[in-house]
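model this:
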Amino acid sequence: MNLIIDRNGKIIKIEQEDLTAELLSGLRRRKSQKRLSGVRVISIANDQQLTSRQKNLVVRFRLDNLVKVSLQSNSVALVLPKIVEGKLAGIEERNLTIDQAVEFDQSTVVAQLEEDLTEVNNYRVKKDSQRAILIGKDEKELEELNGLATTAGAEVVAKVLQKQERKNPTYYIGTGKLEELKEAVFKQQSDLVIFDDELTPAQHSNLEEELAVQVTDRTELILDIFAQHAHTKEGKIQVELAQLDYLLPRLTGRGKQLSRLGGGIGTRGPGETKLEIDRRKIRKRIHRLKEQLAEVRQNRAVQRQGRRNPLITLVGYTNAGKSTLMNLLTAADVKVEDELFATLDSTLRQAKLPIGRQVIFSDTVGFIKKLPHQLVAAFQATLEEVQQADLLLHVVDSSQAQLEERMATVHQVLEELGVLNKEIITVFNKADLVADDYVELLRQNYPNSVAISALTGQGKDGLLDKISNIIARDMVIVDLELPYEAGKWIDQLHQAGRVLEEEYVANKIKITANISNRLARRLKDYQV
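From the prediction side, this is the model:
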């Protein structure tokens, strides 16, 4: 027998059936995340043992407590909600005698628990490390999701495989897998579940209701990482725009969960203090952000008009070593971390090739499988560096088991940007971590490629030579005779090209130089 009782001692419901979620689903109870439900359950049966699913009802329905009375012994099992840092984080179990249960001060305990809950919203509490459960289709995908979750600051405590191809429109996963996930949440005392796919607004809301913990999908997780790593004004604008585009269709039904006053995955970013605004205000903010990005694109276009040197852009899968290679080639001092999306804001640095030509290297944001379309749209201003490049360096982590799959992902993004017709050098990075015969096989399979270790510098000269050979196609050797009054060109010849011979005679300077066709056209009046 199960008795459901309110705080005034009134019996709301009596059921003879087993204690299940269905027994509590239709009850009217407090919805505030800062209060317990105002309902407690007394379950009377021959056995004393509560199942893990029954215990989890305390968290799922925010019960004041759950009491199991055994008819076979003089004991009572008491299950209370456990509050940690203002969050409903699990359960606390006590075994009492009948006399102790009678003396139990229900009102005092509940009052203390609710006082602990009043700090912040239940699901949006700042915590050093959230305990996350990952769910995806296979081990390979979960391995990458594990890296994303760790980068975002979560502690991965369990992984659940969902192999069913057909997605459940209500919960994304089937009801059987949902029960398995509930069990894992309870056993691991998890406060976060991350799906390796994008959830619909309805699926997201339904899952949080069923699991009683925060639910995040792959898109929101990546957006959270971008929010952490955006430091420039441009980067913050782009991330906020992507977050608002993601949030807009998910406003309905999320209610107070949008009060992101705490912390944790999915709660960071430039707009974290203003996410309780309605659709009209969000659309207005999106419009303003797009205007600001348009200004950024216009400023970039003006800057490009003044460029005289070729642009070489590094592209590749996230964590392939682009920033390390950038530092090797230009001494740019770009942040290097062994984590996904460590570099978000693009960096441009000048360098001089062995042929004497000045070039500009550009480091871009890394790509990833299932890259959120909100990010591709928002980062269009940054990705224009890829579209404007004279040469692309596709940096590949040669030690990765999914090398070809990751290369295909990068090619897909490059195709979407319309740049696959550009000259591309494939740079197999981290060659020091794999066998020499494997490196040689990669170079045979991809003819226009080099092997390098950006960390140790191995292969740097070969890469620079290959770049030089391509850039040299746009260079020409010219013989010049400059009058002394035109000597201002000499510095530019040394900086932008390679001076082969230089001789000062009576009234002029004779120079033979290897320079760009563009510069040669500007000096045509001095050519001999």
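
From here on, just use CA atoms for contacts and neighbour counts.
Fine.

For Leu403, which non-adjacent residue is spatially closest?
Ranked by Cα to Cα, 6 or more residues apart in numbering and with sequence neighbours excluded, the top spatial neighbour of Leu403 is Asp397, at 7.0 Å.

for that neighbour, what are its contacts?
Asn319, Ala320, Gly321, Leu403, Phe428, Asn429, Lys430 (Cα atoms under 8 Å, 6 or more residues apart in numbering).

One more, so I can put them side by side:
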Amino acid sequence: MLNQQLLVQFEESVPVQLNLVIDRNGKVVKIEQGNLTANLLEGIRRRRSKKRLSGLRVITISDNQQLTLAQKNLALRFRLDNLVKVSLKSDSALLVIPKVAEGRLVSLEEINLTIKQAIEFDQLAVVAQLEERLSEVDNYRVKEDRERAILVGKAEEELEELNGLATTAGVEVVARSLQKQERKNPAYYIGTGKLEELKGLVFSQQSNLVIFDDELTPAQHSNLEEVLAVQVVDRTELILDIFAQHAHTKEGKIQVELAQLEYLLPRLTGKGKELSRLGGGIGTRGPGETKLEIDRRKIRKRIHSLKEQLTEVRQNRAVQRQGRKNPLITLVGYTNAGKSTLMNLLTAADVKVEDELFATLDSTLRQAKLPIGRQVIFSDTVGFIKKLPHQLVAAFQATLEEVQQADLLLHVVDSSQAQLKERMATVHQVLEELGVLNKEIVTIFNKSDLVADDYLELLRQDYPSSVAISALTGEGKDRLLERISEVIARDMVTVDLEFPYEAGKWIDQLHQNGQVLEENYVANKIKVTANISKRLAQRLQDYQV
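Sure, this is the predicted structure:
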């Protein structure tokens, strides 16, 4: 591991610290005098796969054995095979090697050696063991320590939402950086001055992750990771990761994997020929394949297979919809607006409710009865968000068909949000992409218990047909049901019917699917006046009087 002759020459002739970077072939690729800093390793070609170490080791020789915390962290930050500090005066060495747990680098192990032991240390065997442990864990099942992230964006309000996304993904946000330059740098997205500032912030905060509030090009992605020497994630990848964490059904997992693969395909060059960053964390979770080094041909083949599976899902949904007799009412809105809470209020469903973004991923269907006696089906869908990745919109087409097939859309809005109008505009934009803006839409200002009454009054003036409600407390529920009933009633008619006793089975259907206004049993017949759907009235034409 160490060269004895080099050590003797250094002790006799060089009075300052010397740092050497050596590859696995034993070749010295860089020598530098002075304190050991990150500058020694920047720009040196190294392996970037997260199931491999960098292929580099650092030997620093001086008259003492001490290493600062920042110097030790270089071993983790640059994924060094190992770091050795040799003290010639005491004939001792400090060996720092990475520690692996659950498929990722988690900490460092320090070993005190004599120089003779350091020379005889079989570092290649240790590296092989570490890399074997790195690659043996399914990447998307890894439970890793909380990542420390720096957020980069153009405005404070955008960073606030990005902070919410990062927190939902299980990341600890340690700093924020505003990029005021309007023109994007084609190489790094941010300007060179901001890049230097970000490098310093990464080091001072001991961050291992930088998240950009925009989609990066493959080249920008690769260049930023090269310069910052930490993992870089853009907004799209962060949202995909959250979806991966919340995908529980087979359909949801298929859709997430498809979106992830379509995002990764053009970025294979930037990341090396590997499917995803290894070792867990943002960008590695999801129901994708656990074999990570696959080429473009295999990815395209997998994408084709997933699309075929989703086509089958859509066909099955179409068959199920043919059997529906009741109107479909679909809840849409910005993520975390309270759709699931409202769904539970209206249908007594048990939909998961969390104060986090994209808590509900898989669509939920529940049946309920309106005050007018009509049975309807409520559908809760995935929340929308600004700059929603187009890969997700495409992949979740099967789920979003519930929006396209709906008879009525309930646009749930968080009335306590400062960016209320901007978020409403985002939802309308997605609805326009889905081609459903021509449908009847009822705007619901949720969380009314969190805002002042005069503010709600202003909202009602701006949106006259809207309804204010608190899905949490239930206040406004009756007004909302009346509003929904008004819309659904447009498809209902009042009819007079006469049934022979042998056709009495229809009476139950009238009670279940409409509102019976009058019911009389006379000789040989049953006279009924009922408010029912036009579709059901058509089926009962023979009994109308």
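
returning to that earlier point: of the contacts of Asp397 of structure 1, which is the nearest to Val69 of structure 1?
Nearest to Val69 of structure 1 among those is Asn319, at 55.6 Å by Cα to Cα.

Distance-wise, check the equivalent of that closest one over in structure 2 relative to Asn446 of structure 2.
Alignment note (TM-score structural alignment): Asn319 of structure 1 maps to Asn336 of structure 2. From Asn336 of structure 2 across to Asn446 of structure 2, the span is 11 Å (Cα to Cα, to the nearest Å).

Same check on Ala537 of structure 2?
From Ala537 of structure 2 to Asn446 of structure 2 the distance is 36 Å (Cα to Cα).

how about stretch 226-238 of structure 2, aligned to which bit of structure 1?
Mapping stretch 226-238 of structure 2 onto structure 1 (TM-score structural alignment) gives residues 209-221.

next one: the matching stretch to chain centre, how far?
Counting by Cα atoms, centre = their mean, to the nearest Å, stretch 209-221 of structure 1 is centred 15 Å from the centre of its parent chain.

And the strands in the stretch 351-500 of structure 1, which stretches?
Here the stretch 351-500 of structure 1 has its strands, by DSSP state E, counting those that start in this stretch, at 358-363, 391-397, 424-429, 449-451, 475-483, 498-504.

what about Asn429 of structure 1, how many neighbours?
Look at Asn429 of structure 1: counted by other Cα atoms under 10 Å, it has 27 neighbours.

three-state assignment of the residue nearest to the spatial centre of structure 1?
The geometric centre of structure 1, computed from its C-alpha atoms, lies nearest to Ile222 (Cα atoms, centre = their mean), at 2.1 Å. Assigned with DSSP: H, G, I helix; E, B strand; the rest coil, Ile222 of structure 1 falls in the helix class.

For the aligned partner of Ile282 of structure 2 in structure 1, give me its contacts.
Aligned counterpart of Ile282 of structure 2 in structure 1: Ile265 (TM-score structural alignment). Residues near Ile265 of structure 1 by Cα under 8 Å, 6+ apart: Ala152, Gly153, Ala154, Thr216, Leu221, Asp224.

Closest one to Val336 of structure 1 out of the contacts of Asp397 of structure 1, please.
If you rank the contacts of Asp397 of structure 1 by distance to Val336 of structure 1 using Cα to Cα, Gly321 comes first, at 8.2 Å.

Could you tell me how many residues sit around the aligned residue in structure 2 for Leu134 of structure 1?
Aligned by TM-score structural alignment, Leu134 of structure 1 pairs with Leu151 of structure 2. Look at Leu151 of structure 2: counted by other Cα under 10 Å, it has 23 neighbours.

For my notes, confirm Leu151 of structure 2 occurs in a strand.
Yes: counting by three-state DSSP, one finds Leu151 of structure 2 located in a strand.
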